[in-house]
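> the amino acid sequence is not available; the structure is as follows:
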């Protein structure tokens, strides 16, 4: 492929639009790391993988993986890949959207789940998903008011973790909380002014007194909007609210950092 203005190139570039993704049921995966994970075992169907000649030489495992999953491999000039995506790094793929069902997630009896409520920033959402994967979470849930996880920036921020664990999108927060609690998970809300200190909970994990959340138990963490956190009505849905202690002079932590700290605390306690 040599023409950056070809219709196929425009069609791939158009996947940056949510409406186009919704109509096609596919999304764009950019960069060698993410595409490598996309052609790995257990990932959704990959339709096409586009690489520059240099990327074909540098990443033979991507080409091999694409052939193994039945994807079409196409070579394009650097100008073509740049026209498809400014973040291509010589490699992009068109992949079926990631869809998981909450029933299936709960049937697997997860011990750690991350719930994103009203999270609008795609970079933050993708980074939380990546942290949840690294901490050993069983699933991530994005409520109806959260960003589309197939947003290009969100996909890039997951660094391939989007293909490692179930991601549920679309349900309302009250339904999610009720379903998680019914499945035996304690629902904790992350909030900067919460009464429970995360470090204190770690100290008593596995032997928490009555009325104190036990981080060693199966847990779902609810994380709120980047700017205003969780609304009062959302906090009221949780079994307890927990704050990350701030030892220095920082006023607060950003969403992704706070989420990583909370998820790793649960992962450590559950070990």
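Now that the structure is in, tell me what you want to look at. All figures in this text were calculated on a predicted structure; none of them were measured in a lab.
> use CA for all of it now, contacts and neighbours both
Will do.
> what helix or strand does residue 95 sit in?
Assigned by DSSP states H and E, residue 95 falls within strand 91-96.
> what's that strand packed up against?
With contacts defined as 3 or more C-alpha pairs under 8 Å, 6 or more residues apart in numbering; DSSP states H and E, the packing partners of strand 91-96 are strand 26-30, helix 32-38, strand 46-51.
> excluding its backbone neighbours, what's nearest residue 223?
Once flanking residues are discounted, residue 223 sits nearest to residue 116: 5.1 Å by C-alpha to C-alpha, 6 or more residues apart in numbering.
> most tightly surrounded among the helices and strands packed on strand 91-96?
Ranked by mean neighbour count, the helices and strands packed on strand 91-96 are led by strand 26-30 with a mean of 27 (mean count of other C-alpha atoms under 10 Å).
> for the strand holding residue 95, buried residues please.
Buried positions in strand 91-96, judged by neighbour count with 16 or more other C-alpha atoms under 10 Å: 91-96.
> contacts for the helix ranked longest in the chain, please.
Ranked by residue count and defined by DSSP state H, the top helix of the chain is helix 255-270. Helix 255-270 is contacted from outside by 112, 114, 124-125, 127-128, 131-132, 135-137, 190, 198, 202, 205-206, 215-219, 221, 223-226, 244, using C-alpha atoms under 8 Å, 6 or more residues apart in numbering.
> would you mind checking these for buried ones?
Going by neighbour count (16+ other C-alpha under 10 Å), these have 112, 114, 124-125, 127-128, 131-132, 135-137, 190, 198, 202, 205, 215-219, 221, 223-226, 244 buried.
> narrow these to those in strands?
Among the buried ones among the contacts of helix 255-270, the members falling in strands (DSSP state E) are 112, 114, 190, 219, 221, 223.
> A further structure is provided below for comparison with the first:
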């Protein structure tokens, strides 16, 4: 299951490390758990009464892509939902994140984590996006991938249409837009944030498909913010306005 094609065919993935395994167990997604003897003892509270296969450290190293494996890996079932179910699973969504063509697993996992922390209702990985079940994506989410609905949508415009069908405005996070910090009236509305690719941002077609383009002001000399940082700022600004 180290390859995407194998994961997709079997609809199984590896949750690597204690946070990922804990989230998978809480979501009842676990098929098998493998652990070293030391890890089984160290993470006994997480594992509870779950059945664990004790294996040698070398076996864990073969399953894990981490530089320093924690000694704990679970085989889990896929858990993504159809995009159309977002409104059904989260009645009256107020805040979601759409990642359009986001290809770095660390960024995707961190956006999921930020969305979870900001109280978002869902995340959509859209377009030519990184695999949700890439071990690095799951690990970067630090368990948050199991905490909120996540959809995988091949067509970004279909993701935007689904957001609108759920009663959400679509705000594109990009340069040369409205000032985020002067947009409280806008942010109070139910919102889907559209975040673009790490290298080239959002194409003009997606900017045009959004209701508003919103930018984060840069007060210092930095040229820009990276994707996950920008997502955190936008999601938290919206959560503050909606909850204020």
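Noted; the coordinates are in hand. These numbers come from a predicted model, not from an experiment.
> one step back: from the ones in strands among the buried ones among the contacts of helix 255-270 of structure 1, which single one is nearest residue 12 of structure 1?
Distances from residue 12 of structure 1 to these, taken as C-alpha to C-alpha, are shortest for residue 114 (30.8 Å).
> who are the neighbours in contact with that closest one?
By C-alpha under 8 Å, 6+ apart, the contact list for residue 114 of structure 1 reads 129, 132, 137, 139-141, 220-223, 263.
> please redo it, this time with the cut-off set to 10 Å
Contact analysis of residue 114 of structure 1 by C-alpha atoms under 10 Å, 6 or more residues apart in numbering lists 128-129, 131-133, 137-142, 167, 187-188, 219-223, 259, 262-263.
> any idea how far residue 127 of structure 2 is from the aligned residue in structure 2 for it?
Using TM-score structural alignment, the partner of residue 114 of structure 1 in structure 2 is residue 97. Residue 97 of structure 2 is 14 Å from residue 127 of structure 2, where distance means C-alpha to C-alpha, to the nearest Å.
> try residue 218 of structure 2
Distance from residue 218 of structure 2 to residue 127 of structure 2, by C-alpha to C-alpha: 28 Å.
> if we can go back for a sec, so the residue nearest to residue 223 of structure 1 touches residue 129, yeah?
Yes - with contact defined as C-alpha atoms under 10 Å, residue 116 of structure 1 and residue 129 form a contacting pair (9.4 Å).
> just checking, residue 200 of structure 1 is part of a helix?
Yes - assessed by DSSP: H, G, I helix; E, B strand; the rest coil, residue 200 of structure 1 belongs to a helix.
> determine the three-state secondary structure at residue 147 of structure 1.
Residue 147 of structure 1 ends up coil, using three-state DSSP.
> what's the distance between it and residue 141 of structure 1?
11 Å.
> what do you get for residue 162 of structure 1?
Taking C-alpha to C-alpha as the measure, residue 162 of structure 1 falls 12 Å from residue 141 of structure 1.
> pull up the overlap in contacts between these two.
residue 129.
> ok, now which ones touch the residue most central in space within structure 2?
In structure 2, the centroid-proximal residue (C-alpha atoms, centre = their mean) is residue 112; its distance is 2.7 Å. Listed by C-alpha under 10 Å, 6+ apart, the contact partners of residue 112 of structure 2 are 97, 99, 106, 118, 120, 122-125, 132, 137-138, 140-148, 150, 228, 231-232.
> quick check: the alignment partner in structure 1 of it vs residue 39 of structure 1, distance?
In structure 1, the residue equivalent to residue 112 of structure 2 is residue 129, according to TM-score structural alignment. Distance, residue 129 of structure 1 to residue 39 of structure 1, by C-alpha to C-alpha: 19 Å.
> quick one: the helices in structure 1?
Counting by DSSP H, the helices of structure 1 are 7-13, 18-24, 32-38, 53-58, 60-68, 78-84, 102-107, 122-135, 152-158, 173-182, 198-203, 232-235, 255-270.
> tilt between the last one and strand 219-223?
Comparing the axes of helix 255-270 of structure 1 and strand 219-223 via axes from the mean of the first three to the mean of the last three C-alpha atoms, to 10 degrees yields an angle of 170 degrees.
> so where in structure 2 does helix 255-270 of structure 1 end up aligned?
Mapping helix 255-270 of structure 1 onto structure 2 (TM-score structural alignment) gives residues 227-242.
> mean deviation (superposed) between that stretch and structure 1, please.
In the superposition against structure 1, stretch 227-242 of structure 2 averages 0.4 Å from its aligned positions (mean C-alpha distance after the TM-score superposition for structure 1).
> trace residue 48 of structure 2 over to structure 1, please.
Matched to structure 1 by TM-score structural alignment, residue 48 of structure 2 sits across from residue 64.
> can you check residue 174 of structure 2 too?
Under TM-score structural alignment, residue 174 of structure 2 pairs with residue 191 in structure 1.
> that match - nearest residue in space that isn't next to it in sequence?
Computed as C-alpha to C-alpha, 6+ apart, the closest residue to residue 191 of structure 1 that is not its neighbour in sequence is residue 243, at 5.2 Å.
> what does residue 35 of structure 2 give?
Leaving aside its chain neighbours, residue 35 of structure 2 sits nearest to residue 72 (4.5 Å; criterion: C-alpha to C-alpha, 6+ apart).
> roughly how far apart are the one you found and residue 26 of structure 2?
Residue 72 of structure 2 is 16 Å from residue 26 of structure 2, by C-alpha to C-alpha.
> same question, residue 92 of structure 2
Separation of residue 92 of structure 2 from residue 26 of structure 2 (C-alpha to C-alpha) stands at 25 Å.
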